[in-house]
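> quick check, what structure comes out for this input:
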Amino acid sequence: MSPLRRLLVRALPLLLSGLLAGCGAPAAPAAPDTAERAVRDAVAAWARTPPAQLAGIPLEGWAYEVSAVRRSGAQATARAELHYRLTGYDTAPAGSAREVRLSRDGGRWRVTGDRPAPGAPPQLWDQGPVAVVRGAHSLVLGSGQDAGTLSAVAAEVERAVPAVSAAWPGPWAGRVVVLVPGSLERMAQLLGRPAAEYRGMGAVTTGRVGAAEAPADRVVVNPEGWAQLSSAGRGVILTHEVTHVATRAATSARTPLWLSEGFADWAAYRGGTTTPQQGAPALGRAVRRGELPGALPADGAFAFGGDPEALARAYEGAWLACRLIASRWGDAALVRLYEAAGREPLDVALRETTDTDPPALTAAWQASLRNDLTAP
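Next comes the predicted model:
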């Protein structure tokens, strides 16, 4: 046998083992080394107790799940997901992507800082000390706000929750968490969106669609928009947002925005004396100019950051559509329509709950706009 052939024969088992390894299942990820395990253990030990500045917030299930560790000498950074619940309010853990910084001191790792992960929105406590106001139906958390403002927000929520329960008889917790940041810019940071999208708005609600997808509802107040509202306006805004919290479990991607936004306004105005001309000034101006809408507002009409006049017309038209349904077929039919529209196509839901269809509803809505918004 030639020397070359003998070399190939000796190498064959090694070649085969390499090929077989490549054809098999992927190799298991390497276990963390000793230093990485020490970093993970340090984060776990540090996270067993929430920070002292959160002592007034009712927290449970506080935990950091580390996904990656990066070390550089005596410094380390751990990427982690923070999980927690607000006791009595959250049905499942809220999540927040975090970056935990550590340093090695005397052979042991010690946490030196915690901040939102790059690109992740902050938590309210990242913006400064948090003050807490509790009510029978509310938990108001504020940063950079005076006690009077937080108490006023809590008082409005206490009035809004019973009003919403009267409009929405379906099951819901009957409790609301409200965040009041120090400025419009800080509100936008919490929501991870440009501040311009919320300018002029009093409040927004997070986590409205899909109970399993968004366990942590929060009403977030825009302090600048809030300051510009009358007492009645504040009541309408918070009742509208609390309605979104109450109806979230019945809301899905199927639910048209004209129905979800219109229902929230209907609940907010329900039982009051606001007339269509008073509550729909922008749409009234358009109708009197001869610009009657050709269809119920499309989902895109409710996008933030666009033409404020067009956005106002969309909300006003949605309210008047729901007002029409309640007046013609009854409050209970409107509630049943909302529930059905989250499960099935709108035409099916309308037929089952009102014995009508989208074209007929649109025609009736247009007629009501002519009648209600053009009268002297």
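> can we go C-alpha only for contacts and neighbour counts from here?
Will do.
> for Gln123, what are its contacts?
With contacts defined as CA atoms under 8 Å, 6 or more residues apart in numbering, Gln123 is in contact with 96, 116, 190.
> those in helices, which ones?
Filtering the contacts of Gln123 for membership in helices, criterion DSSP state H, returns Leu190.
> other SSEs contacting the longest strand that the chain contains?
Ranked by residue count, the top strand of the chain under DSSP state E comes out as strand 59-72. Counting contacts by 3 or more CA pairs under 8 Å, 6 or more residues apart in numbering; DSSP states H and E, strand 59-72 is packed against helix 34-46, strand 75-86.
> now do the helices in the stretch 201-350 of the chain.
For the stretch 201-350 of the chain, the helices defined by DSSP state H, counting those that start in this stretch occupy 223-227, 231-247, 257-269, 276-279, 281-288, 308-329, 331-341, 346-354.
> nearest to Arg104 among the contacts of Gln123?
Using CA to CA, Pro116 comes nearest to Arg104 of these, at 21.6 Å.
> separation between the closest one and Leu12?
Applying CA to CA, to the nearest Å, the value for Pro116 to Leu12 is 53 Å.
> higher neighbour count, those two?
Set side by side, Pro116 and Leu12 show more neighbours around Pro116, with 19 against 11, by other CA atoms under 10 Å.
> could you look up the SS state of the residue lying closest to the more buried one once chain neighbours are set aside?
Closest residue in space to Pro116, ignoring its immediate chain neighbours: Arg98 at 4.4 Å, by CA to CA, 6 or more residues apart in numbering. Following DSSP: H, G, I helix; E, B strand; the rest coil, we place Arg98 in the strand state.
> quick check, central residue of the protein?
For the chain, the residue nearest the mean C-alpha position is Thr206 (1.9 Å; CA atoms, centre = their mean).
> for that one, what are its contacts?
Counting by CA under 8 Å, 6+ apart, Thr206 touches 216-220.
> let's have those residues in a markdown table, adding neighbour count.
Output for the contacts of Thr206, formatted as a markdown table (neighbours: other CA atoms under 10 Å):
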| residue | neighbour count |
| --- | --- |
| Ala216 | 21 |
| Asp217 | 24 |
| Arg218 | 21 |
| Val219 | 21 |
| Val220 | 25 |
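> to check against the first, give me the structure of this:
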Amino acid sequence: MTALRLRGDRAALTARVSYRLRGVSGRWEYVQRIHTRRTPEGWRVARARTSEPQPPWELAAYRAIDTRHFRVLIPRGVSPADADLEGTLERAYAEIRERLPGRLARRYAVLIATDGGDLGAMAPALRGVSQLSAITDLAVRTAGPAERVTEVVSLRILVPWESFLTASAETRQRVLAHELAHAALAPVTSGRTPAWLQEGIALYVSGDRRVAPEGLLAGDLAASAGAEATLTGLAQPDAMSALAGSRLSAAYRLSSSAGFYIASRYGAERLLQLLNAYSDESLEGDAGRALSSAATRRTLGVGLERLERDIRDWEQAGGRTLGG
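All right, here's what the predicted structure looks like:
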């Protein structure tokens, strides 16, 4: 209980409630305001209201199913077999386990949202992203000037069912693999990590190569979408959160090119070393262009602007495999 107000035979209290899911690490919280009234039989609850984020059971009747690596909460009326959800989850898990050995947790929570309204109520920060087929919702604790992750407090994969169901089987597995890549790397993703690198690694690990429309070169693509489609414009951790439509697509394409180029030119291990650099306190500074340039210079030997030119040249040459 965090607050209590008492007036005669009426009282109002605010309680912070936490809950867990069986077999899955992590905890989730919500805040409930409870109004009570004193009766001859004692205090009774008159009404209660939950602030966002809301727990799933306040939005729909859920049932749980378990697979080897997932606990899935499914609302009434949804049939996971319609999208082979269980099989797709396990195939995506196996894919990321092979590419990031030793990094995945034993089990993850998956929560299906029937629509964007339910998804937004459960995760307000993700409101408006129901056009995506899945998204990772997590909370972490960080410490020090490098904002190094000290604890993953909660992590779950949210699936907006309508958009997931209409995607192809290949897309569904690719999207789940992408989100599992985020989940696997969450413990080592500093709060300073730029958006382009967060997404670039996940896109690379999940094998999701985004390319520009035919006839449109990478540099033209960046210019057509504005500053957000440059590594500098995507240097803040949340730089992609406000993007939509063609600008978001351009940002994902550039991030994908960055991830695949770095892995091709320098090796996949160097790509992970770049991610780790942001958790290193000897690399000083707040998130942004200067820090990103220092990180790429330390890890790859080139600054951010040079890296972007190299990516553009690589794209124009057809994105061929390079020696490292």
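> before we move on, back to that, out of the contacts of Thr206 of structure 1, flag the one nearest to Gln145 of structure 1.
Set against Gln145 of structure 1, the nearest of those by CA to CA is Val220 (13.3 Å).
> the closest one matches what in structure 2?
Using TM-score structural alignment, the equivalent of Val220 of structure 1 in structure 2 is Leu158.
> so how far is Gly102 of structure 2 from that match?
Between Leu158 of structure 2 and Gly102 of structure 2 the distance, using CA to CA, works out to 23 Å.
> next: Arg37 of structure 2.
Note on Arg37 of structure 2: its distance to Gly102 of structure 2, by CA to CA, is 53 Å.
> which non-adjacent residue is nearest the aligned partner of Pro124 of structure 2 in structure 1?
If you follow Pro124 of structure 2 across to structure 1 using TM-score structural alignment, you land on Gly192. Using CA to CA, 6+ apart and skipping the chain neighbours, the partner closest in space to Gly192 of structure 1 is Pro121 (5.3 Å).
> ok, now Arg156 of structure 2?
Ala109 (4.8 Å).
> for the residue nearest to Gly192 of structure 1, which three-state class applies?
Counting by three-state DSSP, the backbone at Pro121 of structure 1 sits in coil.
> before we move on, back to that, from the contacts of Gln123 of structure 1, pick the one nearest Val69 of structure 1.
Out of the contacts of Gln123 of structure 1, the member with the shortest distance to Val69 of structure 1 (by CA to CA) is Pro116, at 15.4 Å.
> residue contacts, the closest one?
The contact partners of Pro116 of structure 1, taken as CA under 8 Å, 6+ apart, are 96-99, 122-123.
> which of the residues you listed are also in contact in structure 2?
Conservation of the contacts of Pro116 of structure 1 in structure 2, assessed by both residues aligned by TM-score structural alignment, their matches' CA atoms under 8 Å: retained contacts are 96-99, 122.
> export these as JSON lines, with columns for neighbour count and distance to Val133 of structure 1.
As requested, the kept ones among the contacts of Pro116 of structure 1 are arranged in JSON lines below (neighbours: other CA atoms under 10 Å; distance: CA to CA, whole Å):
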{"residue": "Ser96", "neighbour count": "18", "distance to Val133 of structure 1": "23"}
{"residue": "Ala97", "neighbour count": "21", "distance to Val133 of structure 1": "26"}
{"residue": "Arg98", "neighbour count": "23", "distance to Val133 of structure 1": "26"}
{"residue": "Glu99", "neighbour count": "22", "distance to Val133 of structure 1": "29"}
{"residue": "Pro122", "neighbour count": "20", "distance to Val133 of structure 1": "21"}
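> looking at the helices and strands packed on strand 59-72 of structure 1, which is nearest to Tyr198 of structure 1?
Taking CA to CA, strand 75-86 is the member of those nearest to Tyr198 of structure 1, at 25.6 Å.
> that closest one against structure 2, how far on average?
Its aligned residues in structure 2 lie a mean 1.8 Å from strand 75-86 of structure 1 after superposition (mean CA distance after the TM-score superposition for structure 1).
> now the angle from that strand to strand 59-72?
170 degrees (axes from the mean of the first three to the mean of the last three CA atoms, to 10 degrees).
> residues in contact with strand 75-86 of structure 1?
With contact meaning CA under 8 Å, 6+ apart, strand 75-86 of structure 1 is reached by 39-40, 57-71, 91-104, 117.
> again, only this time at 6 Å
58-70, 93-103 (CA atoms under 6 Å, 6 or more residues apart in numbering).
> please spell out the ChimeraX selection for the buried subset of those.
Of these, the buried ones go into a single ChimeraX selection, burial set by 16 or more other CA atoms under 10 Å:
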select :59,60,61,62,63,64,65,66,69,93,94,95,96,97,98,99,100,101,102,103
